[in-house]
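Visitor: With the sequence up front, the predicted model follows.
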Amino acid sequence: MLFNSIEFLLFLPLVFILYWFVFNKDIRLQNLWILVASYIFYGWWDYRFLTLIAFSSLVDFLIGLQLNQRENPLHRKWLLFTSLVVNIGFLGFFKYYNFFADSFADAFTLFGRPMDPERLAIVLPVGISFYTFQTMSYTIDVYRKKLAPSTDPVSFFAYVSFFPQLVAGPIERATHLLPQFLKTRVFQLGKAHDGMRQILWGLFKKIVIADNCAIYVNDIFSNYEDYSGSTLFLGAVLFALQIYGDFSGYSDIAIGTARLFGFDLRKNFAFPYFSRDIAEFWRRWHISLSTWFRDYLYIPLGGSQNGKSKTIRNIFIIFMVSGFWHGANWTFIFWGALHAAFYLPLLLTKRNRQYTSDTVASGKIFPSVRELLQMSSTFLLTSLAWIFFRADSMGVALDYLSIIFSARLLELPVSDFWTMNTGNHLIYLFFLIIGFLCVEWSQREKNHGLELDEEKVPRVIRWGTYYTVMICCFIMNGVQQEFIYFQF
């Protein structure tokens, strides 16, 4: 079920009404209703995979109980190992089987022994990368004794399958979200209002920005050999905006929806394209995944505590694993390695933590020239790296870049966009993007674009803004597109 669908428009009010007006007397009934609603939400896509998420939840629930009862270190390690094998095994089979089979065959072919691997027609379960990491963090934290195991199967299963963030995050830690299922929740009108505003801003990002950028991105990447270098560069920039609008838009809708039910999810994006270097970008982009790899992979590998060479090794490992998490293609692995290479100069010069707390141009209307250059160069690097993320293969990505860095870059893109036969659509989109970036810039120290202070912003401006955003969503609502991260 898509957030930007008629089905969800009918589903959400029904779940909300029953949650607060029928089951509000008993927290156990509320949790059970959340669980039922979440399974309906997930099963709407393909009910067969409900057994998969239920089995993963059951395994980790039982292992959590056993970890609490065992003190023998070897027994505890075997229990943790079992959880990791089950979760990573499911993820590896559904997501990476064909990739490993093809790569294995390519390796033999390289040495003169051609192979024809048996590929399987595997359907990737939506959201498996997200809820798998969520359940693994639970068993790891219980193993580390940072979290008491859940003894309530309903609240635990509801935590794993919580429908607002089930499909594409944020990846919630059990230490943060699970306790919220055990506390009585009281409806707060102010929280609900803010949740609705964040949902509206997320829909704007998805419907107006991401889906309309996708029209040009899909055409340019599919026919890149026919276009000039300047058009391909604009295609990369539009994809950078598309994936940000698409993914952060999903997170905004998820966080806002959770607030309607009295839950607080962690912030997943913090205006990353206003970052002054790559290190800051990764502290602001897909925060739940970045911190997951930091806490459960980078630090256990030794982090930055065992010398420069091992620190560099660990940086490349987490970035490349992060890339591989996104998809079974060498393009994703190279995308991760490229970001590690971008990060390396900051690490070697000990400037990787210079922007950890403040926001660019904090308290100012405009950035300084230096800050503007920093943001522009960071955005340029990330946009070029996104080419590998979007391309179907390494060959396509390298060809795409070779055209950009050629004399064809000097050709004007006007004629190319004219051949796409989209009329004035691109002009409208251009002005909408400018307006979108202006709103994001003015709100960069807030949680989302429509978090307007009722005491400082006049009512007429606030409601005028809300209605303008809604009108844009209706007018620019073209072909419905799935969220990009559904395939991850």
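Guide: Looks like it came in fine. Numbers count the residues shown, from 1 in each chain.
Visitor: all contacts plus neighbour counts: C-alpha atoms, from now on.
Guide: OK.
Visitor: Okay, helices next: where are they in the stretch 101-250 of the chain?
Guide: Here the stretch 101-250 of the chain has its helices, by DSSP state H, counting those that start in this stretch, at 128-143, 153-161, 174-177, 189-203, 211-222, 229-260.
Visitor: Tabulate those helices (TSV), appending distance to residue 76 and mean neighbour count.
Guide: Formatted as TSV, the helices of the stretch 101-250 of the chain follow (distance: least, Cα to Cα, whole Å; neighbours: other Cα atoms under 10 Å):
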stretch	distance to residue 76	mean neighbour count
helix 128-143	7	23
helix 153-161	20	24
helix 174-177	19	17
helix 189-203	41	21
helix 211-222	47	20
helix 229-260	34	25
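Visitor: And here is the other one:
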Amino acid sequence: MLFNSFSYALFLPIIFILYWIIPQKFRWIVLLMSSYYFYASWGPEYVAVILLTTVVSYVAALLMEARRKGSLYPKTILVISVILCTGVLFFFKYFNFFTENLSLLLQKISIPVQPFTLKLALPIGISFYIFQTISYLVDVYRGDVRAEKDFGIFAVYISFFPKVMQGPIERGKKLLPQLHARIRFQYGQASYGLKLMAWGYFKKLVLADGLSVYVNQVYNDLPSYQGLSLALATFFFAIQLYCDFSGYTDIALGSAKLLGIELTQNFKAPYFASSIKDFWGRWHISLSSWLRDYIYIPLGGNRVGKVRHAVNIMITFLVSGLWHGASWNYVLWGGIHGALQVIEGFFPWNAKKSPFQRNRHYHFLLCLITVPCTFVLVCFAWIFFRAATLGDAVYVLRNMFVGINDFSAYAQDCALQMGLTFTHLVFNCLPILLLFLYDLISLKTDVIAFISRQRFFIRWPFYIFLLLVILLFSEKGVSTEFIYMQF
């Protein structure tokens, strides 16, 4: 069941009504049943995997909390439970990748071995809920959160339908108390949720799906394209991926708000970042904070020497790349981000005592340079993220500037290759401009809350305009999957 499907348009209002009309003490049942139904819509067999993960982490957390009695070994329980959870993830997501690369390595040293692979469907959202489970287990071990004794509430925490497919990766100390709290319906919260969902649908249906036509056209047949076509397709992919993923997140957060639950904000205008470090403070925030708290800091963070600090950054980003997919493309993509962050740490204006950091006028002037440069570097890394193979990525890099010395011909060739006309460019650039303005304003204020405070004759024309844009620019009758579902 996709967020952008007719099924979800029926599902959510039904759950909304049931949730608010029944007594508070039974609402968790509605959430649990709806979450498992939502998840089972992708395949009933997937439920067994998420249920197994839920049972293992639930029992392990209770056993670890028994350490106060001194009768058990909490660290041993933590290690075993984390191994079991990551083992499930490895089996479904990385087993074939591991065996194929192991066989290639053995063949390189003249040991003829055929890879043993399994034909397994990757359970939807497994990377997200496994990481959420691990964070919960570690937090219980550290004493940052109490082990949840109500199995039903804990099962909702793991499987809550708005975030189960693509996050955010929620921490127990934020979501579990909300599932226990006595929540009253608030019109303002529900209204905000609907507006946030509308903005998410705009990003997904208008921008992400619209740009995917050109991105797929080029990246699925790279040898037929060169020059500006490759550069423009890469730029379009950067916008597509951002709108696809953040659009999903907006719909997820809006859906949760309709039920009185606040999820973690996952994006903060990432393409206005002034450095790679800043970018990861704005992009997929729940994952980057997870990597910081459970990998980077335990490795020593920045409390070590410069060489060790650089190694810690690289390990963290390589894990991030591998988390995204069982492919060397993703590992290299993560390594590129890690290397760029290590390199930018040597620039003098990143020092805390730098006048560029202390003086807001200097900082603004610096951002006029660093923001576009950061965006270009992020787009460079996205080539490895989008290309099917490393060879394809190299082809893009080698051919994207072919003919640039004659810019007029460079642009005309792009238009002919991609079938773009001036009308097509306007059709795609207007929504991108709207996205740019929204993110720019969001750096200073909550755009939705700001519009909601305006008078009736100001805010309602804007709502109608957004609805008309969605209806006019979106593909009709098409429900495309969200990109991050594959992770």
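Guide: Arrived safely, thanks for sending. Small disclaimer: the values here were computed from a predicted structure and weren't measured.
Visitor: Let me have the helices of the stretch 101-250 of structure 1 in a markdown table, extended by distance to residue 25 of structure 1.
Guide: What follows is these, written out as a markdown table (distance: least, Cα to Cα, whole Å):
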| stretch | distance to residue 25 of structure 1 |
| --- | --- |
| helix 128-143 | 29 |
| helix 153-161 | 16 |
| helix 174-177 | 21 |
| helix 189-203 | 18 |
| helix 211-222 | 41 |
| helix 229-260 | 17 |
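Visitor: Among these, which comes closest to residue 303 of structure 1?
Guide: Nearest to residue 303 of structure 1 among the helices of the stretch 101-250 of structure 1 is helix 128-143 (17.8 Å), distances taken as Cα to Cα.
Visitor: what stretch of structure 2 does that closest one fall on?
Guide: Taken onto structure 2 by TM-score structural alignment, helix 128-143 of structure 1 occupies residues 126-141 there.
Visitor: what comes into contact with the matching stretch?
Guide: 50, 53-54, 57, 60-61, 64-65, 74-75, 78, 82, 85-86, 89, 145-147, 158-159, 164-172, 290, 294, 323, 487 (Cα atoms under 8 Å, 6 or more residues apart in numbering).
Visitor: mean shift of that stretch relative to structure 1?
Guide: Compared with structure 1 after the fit, stretch 126-141 of structure 2 shows a mean deviation of 0.7 Å (mean Cα distance after the TM-score superposition for structure 1).
Visitor: Quick one: distance of that stretch to the chain centre.
Guide: Chain-centre distance of stretch 126-141 of structure 2: 16 Å, with Cα atoms, centre = their mean, to the nearest Å.
Visitor: Can you tell me which of the helices of the stretch 101-250 of structure 1 is nearest to residue 376 of structure 1?
Guide: Across those, residue 376 of structure 1 has its closest neighbour in helix 229-260 (11.6 Å, Cα to Cα).
Visitor: who touches the spatially most central residue of structure 2 in this structure?
Guide: When Cα atoms, centre = their mean is applied to structure 2, the residue found nearest the centroid is residue 284 (4.6 Å). Neighbour list for residue 284 of structure 2: 168, 266, 267 [criterion: Cα under 8 Å, 6+ apart].
Visitor: hmm, try it at 7 Å
Guide: Residues in contact with residue 284 of structure 2 (Cα atoms under 7 Å, 6 or more residues apart in numbering) are 266, 267.
Visitor: what residue of structure 1 takes the place of it?
Guide: In structure 1, the residue matched to residue 284 of structure 2 (TM-score structural alignment) is residue 286.
Visitor: Over to residue 322 of structure 2?
Guide: Checking TM-score structural alignment: residue 322 of structure 2 goes with residue 324.
Visitor: Just to check, that match is in contact with residue 331?
Guide: No. If you go by Cα atoms under 7 Å, residue 324 of structure 1 and residue 331 don't touch, sitting 8.8 Å apart.
Visitor: and the two? which has more neighbours close in?
Guide: residue 331 (26 against 20; other Cα atoms under 10 Å).
Visitor: Stretch 80-95 of structure 1 vs structure 2 - mean distance after superposition?
Guide: Per the superposition on structure 2, stretch 80-95 of structure 1 and its aligned residues are separated by 0.8 Å on average (mean Cα distance after the TM-score superposition for structure 1).
Visitor: What is the corresponding segment of structure 2 for that stretch?
Guide: Counting by TM-score structural alignment, stretch 80-95 of structure 1 falls onto residues 78-93 of structure 2.
Visitor: How about stretch 248-261 of structure 1?
Guide: Taken onto structure 2 by TM-score structural alignment, stretch 248-261 of structure 1 occupies residues 246-259 there.
Visitor: in stretch 407-426 of structure 2, what's buried?
Guide: Neighbour counts over stretch 407-426 of structure 2 (16 or more other Cα atoms under 10 Å) mark 410, 411, 413, 414, 415, 417, 418 as buried.
Visitor: Nearest to residue 212 of structure 2 among these?
Guide: Nearest to residue 212 of structure 2 among the buried residues of stretch 407-426 of structure 2, counting by Cα to Cα, is residue 418 at 12.5 Å.
Visitor: Structure 2: which residue goes with residue 299 of structure 1?
Guide: Per TM-score structural alignment, residue 299 of structure 1 is aligned with residue 297.
Visitor: do residue 204 of structure 1 as well
Guide: Using TM-score structural alignment, the equivalent of residue 204 of structure 1 in structure 2 is residue 202.
Visitor: show me what contacts the closest residue to that match other than its chain neighbours?
Guide: Excluding the flanking residues, the one nearest residue 202 of structure 2 by Cα to Cα, 6 or more residues apart in numbering is residue 470, at 5.7 Å. Neighbouring residues of residue 470 of structure 2 by Cα under 7 Å, 6+ apart: 202, 205, 206.
Visitor: would a markdown table of the residues you listed with neighbour count and distance to residue 37 of structure 2 be doable?
Guide: Shown next, in a markdown table, are the contacts of residue 470 of structure 2 (neighbours: other Cα atoms under 10 Å; distance: Cα to Cα, whole Å):
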| residue | neighbour count | distance to residue 37 of structure 2 |
| --- | --- | --- |
| 202 | 25 | 26 |
| 205 | 25 | 25 |
| 206 | 24 | 28 |
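Visitor: Any chance of the residues you listed in JSON lines with distance to residue 94 of structure 2 as columns?
Guide: Below are the contacts of residue 470 of structure 2 laid out as JSON lines (distance: Cα to Cα, whole Å):
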{"residue": "202", "distance to residue 94 of structure 2": "34"}
{"residue": "205", "distance to residue 94 of structure 2": "32"}
{"residue": "206", "distance to residue 94 of structure 2": "34"}
